[in-house]
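Chemist: sequence and predicted structure below; questions after.
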Amino acid sequence: MSGNELTAPPQPAPAYRFRWMLPSAVASELDPDRATGRRPRRTVRDWIVDFLCFLVAVFFGMLAAEALTKDPNTPQALANLDQVVGALACGAVWLRRRWTVGLAVAMMPIGFLATTSGGAGLIALFTLAVHRPFRYVAWIGGATMAQMPLFFWVRPDPDLPYTGAVGFTVLLGLTVIGWGMFVRSHRQLLMSLRDRARRAETEAELRAEQAQRLAREAIAREMHDVLAHRLTLLSVHAGALEFRPDAPQAEIGRAAGVIRESAHEALQDLREIIGVLRAPDGDESGRPQPTLAALDALVAESREAGAKVHLDNQVTDPGSVPASVGRTAYRIAQEGLTNARKHAPGAEVNVQVTGGPGDGLTVSVRNPAPPGDVPPVPGSGQGLIGLTERATLAGGRIEHGPEGDGGFQVRAWLPWPS
């Protein structure tokens, strides 16, 4: 394990928490106090909804209080106590968001003692069904409905028979619970869709960034493959002019011509690559990319620069090679010749191309040990890394490394569909 891993900051919490199989964003909006650990802040909408719930609780409480005053069997002291407890229960409705489960549990004994607290009990059950999972609703709602027969047996309704009062109250409670669960499911659906939309936008941004990164890497590979070849020719001939100032005039003129031509080609290639960066999407302006058919011209260019290159191209029809495969083979040969000029100047380079449809295309670039001492070249190895990436993207493989006699070989196999 590296030092960076040992000192890495703690990773953020996972994006998904399993609460009713919902994303954390959805769970936090349905149950914000449990998800964040702190009391949520009421919005204007929350104040309006809470006030309406309070009015509903007061309305049911007033209906129950009117029924108590008309019942001659209820003592006045019990009626007064019932109304006081009902008023406190209506006031407790404002705490339904903070203590959802606690309020619903407290309303069970309070509802058994005071009929005027029935509206507050219904609001508590509705809030429980909206903000808590079904297991809470099943236990607390079931216990509340189970006490209704006992309640109307102890305190019968003066206007309804026992069975009718129990059935109507249970039906009303189940309706409120079902409505609350429907509201919760609707919120879950909306918040889940909203969360999916946010995640889709994030994934689209990540895909766009990845596409840009891959495009930059492809352009960097192309710049290295193209410009390294041209600049190596410049370096070789400029070094020859530096170390042989007394060379014949014809040789100096030829070297200067190669330098001028290589500089012109390098500048043209650089302009094309910059043009690709500036061009809009889908614009494929510029010179066509080289394929295997251009391998002879590449070898001829290297020979004109003074390199000793032997080409053994056994592919009878280079034009039949797929463009992507031929372009990758060309870049591999180009990088192999460039490396040979840098690390083994004066040595004869052997380039061999074999293969056919269905068998694949094999490209081999080999040079023996250099005839003399060669100073180390800074930044070596980057081109081979780029070639490995090219071959892998094309579905092939590449091998490179020194040989026993001091030489170096680059050998690649690329797929060639039949």
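Modeler: It's in. Numbering: from 1, shown residues only.
Chemist: C-alpha from now on. contacts and neighbour counts both.
Modeler: Fine.
Chemist: what secondary structure does residue 351 sit in?
Modeler: strand (DSSP: H, G, I helix; E, B strand; the rest coil).
Chemist: what about it, distance to residue 193?
Modeler: Using CA to CA, to the nearest Å, residue 351 is found at 59 Å from residue 193.
Chemist: and the closest residue to residue 345 other than its chain neighbours, how many neighbours does it have?
Modeler: Of all residues not flanking residue 345 in the chain, residue 370 sits nearest, at 6.3 Å (CA to CA, 6 or more residues apart in numbering). Neighbours of residue 370 under the rule other CA atoms under 10 Å: 18.
Chemist: second structure follows, compare the two:
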Amino acid sequence: MNGSVTASPHAASPPRRPVRDAVVDILAFLVAAAFGILTAAERLDATMPSPAWLFDLDQFIGALGCASLWLRRRWPVELALVLIVASAWSEMVAGAMLVALFTVTVHRPPRVSGAVFALSLVSALVYTFLRPEPELPFPLLFLFGFSIQGAVVGWGLFIHQRRRLVLSLRDRAVRAETEAHLRALQAQHQAREAIAREIHDVLGHRLSLLSVHAGALEYHPGASPEDIAGAAKVIRESAHQALQDLREVVGVLRAPVGELPRLALADVRHLVAESRLAGMGVKLAEELAGPAPDRAGRAAYRIVQEGLTNARKHAAGAEVRVRVAGAPGRGLEVEVRNPVPAPPPPAPAPTAHSASDLLPGTGQGLIGLAERVSLAQGRLEHGPTPEGDWRLWAWLPWPA
């Protein structure tokens, strides 16, 4: 053992040609050989050519031309040119020349095959001068050769164009399949983004409530049993509601397309009541001229939900003002304001987790809101105001 690796003979050997190509090559050889044999037999039945060695030379050139057809797939144009030149004198190589001309027409562009065809016509014209037929006049002999070569080239062009059409159809099918795959991937991506927004909006609000009540129990260990029992009840109810909301989202994913949670502006009051129960100071102002459209109502609900969740995480104890106003033709405005809290002084690393630690802000909620409002063809603004508040504002269309 010298440690060398011996390549597998199967891996090193070139791929085999298809059986169809081998059959076509055999048929092409047999057709060319039959053409030469029939021509030779016709000459023998008529008058023996003189001198005899010219007839033998013609047979030899015809046999050599038939044998050279096995190279037509490797050098189609070169072989056709050689056989065309030989056919200017030898009539027994004409069958091999026609097969080579057909091969060039099928496998090469029309510009190349047209040039080769023109050269074959010149060769046919030379042949009529060098070897005229006593029984046939010159124009008729040339027209006969032109007809045969033209039929071969026409057949080859038909096959060439048909192959190009098949290849174009295959390419179009591949492109269509690729585009369908990309559209499916895009649809999956959009569905995942929609799922992420829905889960964030649904669970973020509930988990922030759990965080507030759990943090209150953690930082007030001396609370009375009644307060502890009340906080535990709120935690249990919030956890149960979070599970219900999660089941609703999963149910939407399993339901047919188009079945969304039935949220409306009327549910904003429930959001405000839950936040007040968690200890937040929330003021709600509604100035509506009627029930808002479903799409705008759902978006407004999510905006208020995200605004209350962010205020609970980043401005604990601050008073939050929620305003919902709108009318048909004027649009629907949603605004959530709260004072910006002062930055806390630096402190050593805590040993316990606060409510904001349990729900770190990543900005994904505002990104999801921007996408949701954009899909509803509305506008979204958020950021600090000159009055020192943090403002989340959105306008949504409300058709007249």
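Modeler: Now that the structure is in, tell me what you want to look at. Since the model is a prediction, treat every value here as computed from it, not as a measurement.
Chemist: send over the TM-score of the superposed chains.
Modeler: The TM-score (TM-score structural alignment, normalised by the length of structure 2) is 0.87; 375 aligned residues with a CA RMSD of 2.3 Å.
Chemist: picking that back up, neighbour-wise, which of residue 351 and residue 193 of structure 1 wins?
Modeler: When neighbours are counted by other CA under 10 Å, residue 351 comes out ahead of the other of residue 351 of structure 1 and residue 193, with 23 against 13.
Chemist: which ones are touching the counterpart of that one in structure 2?
Modeler: Residue pairing (TM-score structural alignment): residue 351 of structure 1 is matched to residue 322 of structure 2. Counting by CA atoms under 8 Å, 6 or more residues apart in numbering, residue 322 of structure 2 touches 282-285, 304, 334-337.
Chemist: related to what we said a few turns ago, residue in structure 2 matching the residue nearest to residue 345 of structure 1?
Modeler: Under TM-score structural alignment, residue 370 of structure 1 pairs with residue 341 in structure 2.
Chemist: in three-state terms, label its match for me.
Modeler: Secondary structure, three-state DSSP: residue 341 of structure 2 is coil.
Chemist: can you give me the helices for the stretch 51-200 of structure 2?
Modeler: Under the criterion DSSP state H, counting those that start in this stretch, the stretch 51-200 of structure 2 contains helices at 52-68, 76-87, 94-107, 110-130, 138-219.
Chemist: now tabulate those in JSON lines and tack on distance to residue 292 of structure 2.
Modeler: Formatted as JSON lines, the helices of the stretch 51-200 of structure 2 follow (distance: least, CA to CA, whole Å):
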{"stretch": "helix 52-68", "distance to residue 292 of structure 2": "85"}
{"stretch": "helix 76-87", "distance to residue 292 of structure 2": "76"}
{"stretch": "helix 94-107", "distance to residue 292 of structure 2": "68"}
{"stretch": "helix 110-130", "distance to residue 292 of structure 2": "68"}
{"stretch": "helix 138-219", "distance to residue 292 of structure 2": "20"}
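Chemist: run a quick neighbour tally on the residue mapped onto residue 130 of structure 2 from structure 1.
Modeler: Aligned by TM-score structural alignment, residue 130 of structure 2 pairs with residue 154 of structure 1. By other CA under 10 Å, 10 other residues sit near residue 154 of structure 1.
Chemist: do residue 194 of structure 1 as well
Modeler: Residue 194 of structure 1: 14 surrounding residues under other CA under 10 Å.
Chemist: which residue lines up with it in structure 2?
Modeler: Match for residue 194 of structure 1 (TM-score structural alignment): residue 170.
Chemist: ok, residue 134 of structure 1 next?
Modeler: Checking TM-score structural alignment: residue 134 of structure 1 goes with residue 110.
Chemist: in space, what's closest to its match - neighbours in sequence excluded?
Modeler: Residue 110 of structure 2's closest residue in space is residue 157 (CA to CA, 6+ apart), at 7.5 Å.
Chemist: with residue 71 of structure 2 instead?
Modeler: Nearest non-adjacent residue to residue 71 of structure 2, counting by CA to CA, 6+ apart: residue 79, 7.5 Å away.
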